[in-house]
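# structure for this input, please:
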Amino acid sequence: EDATITATVKSKLMWNDHTDGMEINVDTRYGAVTLSGTADTPATRELAGRLAENTDGVRSVVNNLTIDASQPSSEIAEAASDAWITSKVKSTLLFSRNVDGLEINVDTNDGVVTLSGQVDSGAERDLAVELAESIRGVKDVDASALRTS
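Alright, predicted model coming up:
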């Protein structure tokens, strides 16, 4: 159960707009979560603690995060991570009701997202591009390899 709690807390921190990209370590022992690393503001430190507290199975949280205002902002850290962008675009497409994310391949190089695969219509293609463009860190979207049936 501790491994599940750790994974859930890490996921919450990664997907939150204010805490993703920060250097936060999560350790769980018998439902007690310890956060360590750095946050860029006191508010972000507090938010990370609350996200951990509101996770199923968590009995207590020890928030050992320190404030480091010189740490690069999460936006810069995100933009530098093509792997992060790829996973965020892919999950956004998978969770969209109007796009068949399973049929779309996503690749990112220097912030430029390439979409390839098959979609049912031009409208679905346009929506896939729009969703990809909405992700922070995306500089451009190339959908020339995204075919319509």
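# going by C-alpha atoms from here, please, whenever you check contacts or count neighbours.
Will do.
# now the strands for this structure?
24-29, 32-39, 60-67, 104-109, 112-119, 140-148 (DSSP state E).
# right, so of these, which gets closest to Ser74?
When the strands of the chain are compared by Cα to Cα, strand 32-39 sits nearest Ser74, at 9.8 Å.
# tilt between that closest one and strand 24-29?
170 degrees (axes from the mean of the first three to the mean of the last three Cα atoms, to 10 degrees).
# now stretch 64-84, how far from the chain's geometric center?
12 Å (Cα atoms, centre = their mean, to the nearest Å).
# Proceed likewise with the subsequent sequence, for comparison:
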Amino acid sequence: MAVAAKNHTDHRISQKGAIVSWLLLMILLLLLIGVVVYAVLGRSGRTARVDGSDVKEAWASVKGASQNAVTTSKVKSALALSKNVSAFDINVDSSGGVVTLRGTVPSQESRRIAEEIARDTDGVKEVKNQISVDHSAKPDPQMANLGTRVSDLELRTRLDDTLDKDSSLRDDDIKIDVQNGVVNLDGEVDTTEEKRAAEAQAWRLNDIKDVRNNLRVKGQEETDQPKDELAKRVEFELYSSRAFNLEPINVRSSQGVVILDGQVRSQAEKILAGKLAHDVDGVKSVKNNLSVMPEAEPSAPSTQPTE
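A predicted model of the protein is given here:
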């Protein structure tokens, strides 16, 4: 009995020891899992936070670089439109709204103009003008030609729009070419008045150096010699006054003397034509050979036979 009791007691102790060992093992296993999970999740969280910060920094860097590029492009475009500095190689750098200009120009005036253009550009907060002045600096031929070509294209577009808005000219076959500020008109128009009107519209544009009117009038042979500059200016003044029908009026000049030939509708028109011609710069005197058109005689009343 004593041995059986002892064996029973030992068995119970053994069972308890097994249970405790199992519990300890489970606790240790849970602790180990917890440590691993904490290590993994903690490190992932830190990585995520680092990665998020890196993304924000990268985005800010890209955004800043994009804004700098836009500002640089705007300043370069503005400089390219200036006749004073467009032909010179001016380097533009932008950082956070601060623009730095580098290069060489031939005068202090050009240097100041470049700075003011940059300062007036949208997005520019500050300008660091590091442009040097060298009176022997020469413009870049390619840039100079590009600026001239752009100016010519602008003039051609403006004249084309102007002629298109003129109801008497929009349907005519007029070809426009501009080279170094000189306008060439080619094509056909219906009347001499339209030919003169097209030339007058061209002279109205700013920056025009000369107009070569090669327009042909339908049904007429070209026998006239090209008009000299002074005669052109007188014709332009007559046209601008809107007081004359220029079809029957011919304007010539020789050594500063302007000769007016043809017909006008009244003595007042003849006097006005002479005065306008005399007021043109470069005219020394005017020979007014204009004659007044005879008034049409009133037609006799028709007589109806009486019954």
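# before we move on, the earlier item: would CSV of the strands of structure 1 with distance to Ser11 of structure 1 and mean neighbour count be doable?
Below are the strands of structure 1 laid out as CSV (distance: least, Cα to Cα, whole Å; neighbours: other Cα atoms under 10 Å):
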stretch, distance to Ser11 of structure 1, mean neighbour count
strand 24-29, 11, 18
strand 32-39, 14, 20
strand 60-67, 16, 17
strand 104-109, 20, 19
strand 112-119, 23, 20
strand 140-148, 26, 15
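# TSV for those strands, including distance to Asn16 of structure 1?
As requested, these are arranged in TSV below (distance: least, Cα to Cα, whole Å):
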stretch	distance to Asn16 of structure 1
strand 24-29	13
strand 32-39	13
strand 60-67	16
strand 104-109	21
strand 112-119	21
strand 140-148	23
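# of all those, which one is nearest Ala83 of structure 1?
With Cα to Cα as the criterion, Ala83 of structure 1 lies closest to strand 104-109 of the strands of structure 1, at 7.1 Å.
# and the contacts of that closest one?
82-83, 85-86, 89-90, 113-119, 146 (Cα atoms under 8 Å, 6 or more residues apart in numbering).
# and of these, the nearest to Gly37 of structure 1?
Ala83 (21.6 Å).
# which position in structure 2 pairs with Asp27 of structure 1?
Correspondence of Asp27 of structure 1 to structure 2, assessed by TM-score structural alignment: Asp93.
# need the contact list for that match.
Asp93 of structure 2 neighbours (Cα under 8 Å, 6+ apart): 72, 99-101.
# which of those are still contacts in structure 1?
Among these, the ones whose aligned partners also stay in contact in structure 1 (both residues aligned by TM-score structural alignment, their matches' Cα atoms under 8 Å) are 72, 99-101.
# redo the contacts of Asp93 of structure 2 as CSV? Include distance to Ala197 of structure 2.
Below are the contacts of Asp93 of structure 2 laid out as CSV (distance: Cα to Cα, whole Å):
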residue, distance to Ala197 of structure 2
Thr72, 44
Val99, 48
Thr100, 49
Leu101, 47
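# contact partners for Leu13 of structure 1?
Leu13 of structure 1 sits in contact with 19-20, 48, 51, where contact means Cα under 8 Å, 6+ apart.
# same question, Thr71 of structure 2
94, 97, 122-124.
# aligned partner of it in structure 1?
So, by TM-score structural alignment, Thr71 of structure 2 is matched to Ile5.
# quick check: that match vs Val33 of structure 1, distance?
Ile5 of structure 1 sits 8 Å away from Val33 of structure 1, going by Cα to Cα, to the nearest Å.
# please enumerate the shared neighbours of the two.
Residues touching both Ile5 of structure 1 and Val33 (Cα under 8 Å, 6+ apart): Val58.
# hang on, the earlier thing: pick the one among the contacts of Thr71 of structure 2 closest to Val257 of structure 2.
The shortest gap between Val257 of structure 2 and any of those belongs to Asp122, at 53.7 Å (Cα to Cα).
# and the closest one, what pairs with it in structure 1?
Under the alignment (TM-score structural alignment), Asp122 of structure 2 maps onto Asp56.
# repeat that for Leu30 of structure 2.
Counting by TM-score structural alignment, Leu30 of structure 2 has no partner.
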